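**Q** here are the coordinates; sequence isn't available:
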């Protein structure tokens, strides 16, 4: 699990479709060879990952199933096309979290992808935003327990200090805190009218961008599996598990400067993910 994960770490199958805002596209080709990173920075980053895994993994493992039996297993299918379906899958927001997902497999995939993005954000490290976010995405049957358990992990001041953050979960002056989940695709593991199990394959950016950072922004890859419940007219999380990968081979590109990374995070907004 990487720092920033809200859990162990977040039938037919399909890939998420991204609604892209207009903007410039970047160079997709490789650049010059990146310089080797100092061993101290690498060890520091690895240590942060291990620390947060220990603090949060247990907290986000829910207890038993509070809402009945598991959904029946779906039949695995081929990856679905990313063409528009004609059905608007998201109808509103709860704070910064999309809500109003369709009551079908596509809606469950949309919910899982957007919840992964929300729960992998910097808001999880600040008490007020964290509680609001958790209450927006978890099912009523488990939400109070998740608020308490995740608060212990993300609110641990000693842990935040080792990550380079201030006691309130924000970045020190002159640094930019980066915690961003980028879904690549989703897969329906099983589905029924009341319950769905959806896996989200994603990359994750985490670290502090800035010249004085001891925990530079790095990338990791995970697959999170969400147990979702249809309740009060929307899909909500009951439980989450995570595993590493699949991890692609890294491109031979030169790492960007700390300032370029900070500027990119501040200037490029996130997406609403939908089937």
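**A** That came through, no problem. Remember, it's a predicted structure, so these values are computed and weren't measured experimentally.
**Q** make it CA atoms for all contacts and neighbour counts henceforth
**A** Will do.
**Q** Run through the strands of this structure in chain order.
**A** For the chain, the strands defined by DSSP state E cover 13-14, 17-18, 92-94, 97-99, 176-191, 195-209, 218-231, 234-244, 273-274.
**Q** Put together CSV for these, with mean neighbour count and distance to residue 167 on each row.
**A** Below are the strands of the chain laid out as CSV (neighbours: other C-alpha atoms under 10 Å; distance: least, C-alpha to C-alpha, whole Å):
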stretch, mean neighbour count, distance to residue 167
strand 13-14, 22, 40
strand 17-18, 17, 35
strand 92-94, 12, 27
strand 97-99, 21, 25
strand 176-191, 24, 13
strand 195-209, 25, 15
strand 218-231, 22, 22
strand 234-244, 22, 27
strand 273-274, 26, 32
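**Q** And these: which comes nearest residue 258?
**A** With C-alpha to C-alpha as the criterion, residue 258 lies closest to strand 195-209 of the strands of the chain, at 5.2 Å.
**Q** by how many degrees do the closest one and strand 218-231 diverge?
**A** Angle between the axes of strand 195-209 and strand 218-231 is 150 degrees (criterion: axes from the mean of the first three to the mean of the last three C-alpha atoms, to 10 degrees).
**Q** What helices and strands are in contact with strand 195-209?
**A** Counting contacts by 3 or more C-alpha pairs under 8 Å, 6 or more residues apart in numbering; DSSP states H and E, strand 195-209 is packed against helix 105-119, strand 176-191, strand 218-231, helix 258-267.
**Q** need those in TSV with distance to residue 14, can you?
**A** Putting those into TSV (distance: least, C-alpha to C-alpha, whole Å) gives the following:
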stretch	distance to residue 14
helix 105-119	8
strand 176-191	5
strand 218-231	14
helix 258-267	28
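**Q** who wins for proximity to residue 43 among the ones you listed?
**A** strand 218-231 (12.2 Å).
**Q** helices or strands up against that closest one?
**A** helix 105-119, strand 195-209, strand 234-244.
**Q** ok, residues contacting the last one?
**A** It stands for strand 234-244. Residues outside strand 234-244 that contact it (C-alpha atoms under 8 Å, 6 or more residues apart in numbering): 1, 7-10, 60-62, 65, 99-103, 107-108, 111, 137-139, 141-142, 221-230.
**Q** take the one below as the second:
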């Protein structure tokens, strides 16, 4: 759902073919190859032993193999370090650790908790990864259906933004989500859908990146997809999907990352698939039955 123009404040809402390799027929005959003495003929009867040959028994080979594997496993565990906090969370290394996989856990605790009222994650680390986690969670909150309801919006904004930015932004958002704006998307002045309908606005971050990072400031870009619209029979704004990138300027304040401003632009967007759209009832039930996530880098 688009919640802003260039300034970030309010605005219009306006099977592939799997070829199988086939071997060429050679008349249907098998070619028998005689191997050197000591190697069995794969097509002939098994040789019978004529006594001790000096070769180790299969049991002995198996035991030795198991011991070697155990020793290798122990060495691997010892080399990997003990507690999570002992591992290096930096970006270097040989490319085989978690740092080589952008969405893999890093071993750092992503957040300390959530606000009991709004449910927004808090306690992000004072790192580039912590700033990305904050940006992803704030993007989800800023594009949620709760932002259309004034009472909930007035609780969300102070949790997302710095104290100096929250007051000014609150007034701009109240103006952007005016009764006239809400009417255009089929909602009443309180941001509620008509009886029998459900307004949906849910965002899922696809990825994040840090454009700028300093000790107490960061600029984070969050690439998102989401669904928004009103589900129900006769809806004039049926639920559709959206792709956008939100840029948030963050400041380290009071032991946490808070937003100073945000902006939004369309895309990058993939080609739409030809998958059959679900019914309005299925979409409404899905939003009620499937909960959201706390996003962490």
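**A** That came in fine, so what should we check first? None of the values given here were measured: they were computed from a predicted structure.
**Q** before we move on, the earlier item: make CSV out of the strands of the first structure and add distance to residue 263 of the first structure.
**A** Formatted as CSV, the strands of the first structure follow (distance: least, C-alpha to C-alpha, whole Å):
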stretch, distance to residue 263 of the first structure
strand 13-14, 33
strand 17-18, 22
strand 92-94, 27
strand 97-99, 24
strand 176-191, 9
strand 195-209, 9
strand 218-231, 16
strand 234-244, 29
strand 273-274, 23
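**Q** Buried residues, stretch 268-282 of the second structure. List them.
**A** Residues of stretch 268-282 of the second structure classed as buried: residue 280 (neighbour count, 16 or more other C-alpha atoms under 10 Å).
**Q** That one aligns to what range in the first structure?
**A** Using TM-score structural alignment, stretch 268-282 of the second structure corresponds to residues 246-260 of the first structure.
**Q** now do stretch 126-144 of the second structure
**A** Taking TM-score structural alignment, stretch 126-144 of the second structure hits residues 103-121 over in the first structure.
**Q** Can you get me a residue count around the closest residue in space to residue 112 of the second structure that isn't next to it in sequence?
**A** Excluding its sequence neighbours, the residue lying closest to residue 112 of the second structure (C-alpha to C-alpha, 6 or more residues apart in numbering) is residue 123, at 4.8 Å. Using other C-alpha atoms under 10 Å, residue 123 of the second structure is surrounded by 18 other residues.
**Q** Residue 123 of the second structure contacts residue 113, correct?
**A** Yes - counting by C-alpha atoms under 8 Å, residue 123 of the second structure does reach residue 113; the two are 6.3 Å apart.
**Q** Can you mark which positions in the match of stretch 126-144 of the second structure are buried?
**A** 104-121.
**Q** any idea how far the residue nearest to the spatial centre of the second structure lies from residue 274 of the second structure?
**A** The centroid of the second structure falls nearest to residue 206 when counting by C-alpha atoms, centre = their mean (5.5 Å). Per C-alpha to C-alpha, to the nearest Å, residue 206 of the second structure is found 21 Å from residue 274 of the second structure.
**Q** if I look at the aligned partner of residue 175 of the second structure in the first structure, how far off is residue 127 of the first structure?
**A** The equivalent of residue 175 of the second structure in the first structure is residue 152 (alignment by TM-score structural alignment). From residue 152 of the first structure across to residue 127 of the first structure, the span is 10 Å (C-alpha to C-alpha).
**Q** before we move on, what about residue 2 of the first structure?
**A** From residue 2 of the first structure across to residue 127 of the first structure, the span is 19 Å (C-alpha to C-alpha).
**Q** Tell me which of those two has more neighbours.
**A** Comparing residue 2 of the first structure with residue 127 by other C-alpha under 10 Å, the one with more neighbours is residue 2, at 26 against 16.
**Q** Let me see the contact set for that one.
**A** 9, 49, 50, 52, 53, 204, 206, 220.
**Q** With residue 242 of the second structure instead?
**A** Applying C-alpha under 8 Å, 6+ apart, we find residue 242 of the second structure in contact with 1, 225, 226, 227, 228, 269.
**Q** Distance-wise, check the first one relative to residue 202 of the second structure.
**A** Distance, residue 1 of the second structure to residue 202 of the second structure, by C-alpha to C-alpha: 8 Å.
**Q** what do those two both touch?
**A** With C-alpha under 8 Å, 6+ apart as the test, residue 1 of the second structure and residue 202 both reach 143, 226, 227, 228.
**Q** which one in the first structure is aligned with the third one?
**A** Looking back up the chat, that one is residue 227 of the second structure. Match for residue 227 of the second structure (TM-score structural alignment): residue 205.
**Q** isn't its match right up against residue 177?
**A** No - the criterion here is C-alpha under 8 Å, and residue 205 of the first structure misses it with residue 177 at 10.2 Å.
**Q** Dump the helices and strands packed on strand 218-231 of the first structure to TSV, plus distance to residue 264 of the first structure.
**A** Output for those, formatted as TSV (distance: least, C-alpha to C-alpha, whole Å):
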stretch	distance to residue 264 of the first structure
helix 105-119	17
strand 195-209	10
strand 234-244	26
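**Q** Can you say which of those is nearest to residue 85 of the first structure?
**A** Among those, the nearest to residue 85 of the first structure by C-alpha to C-alpha is helix 105-119 (9.4 Å).
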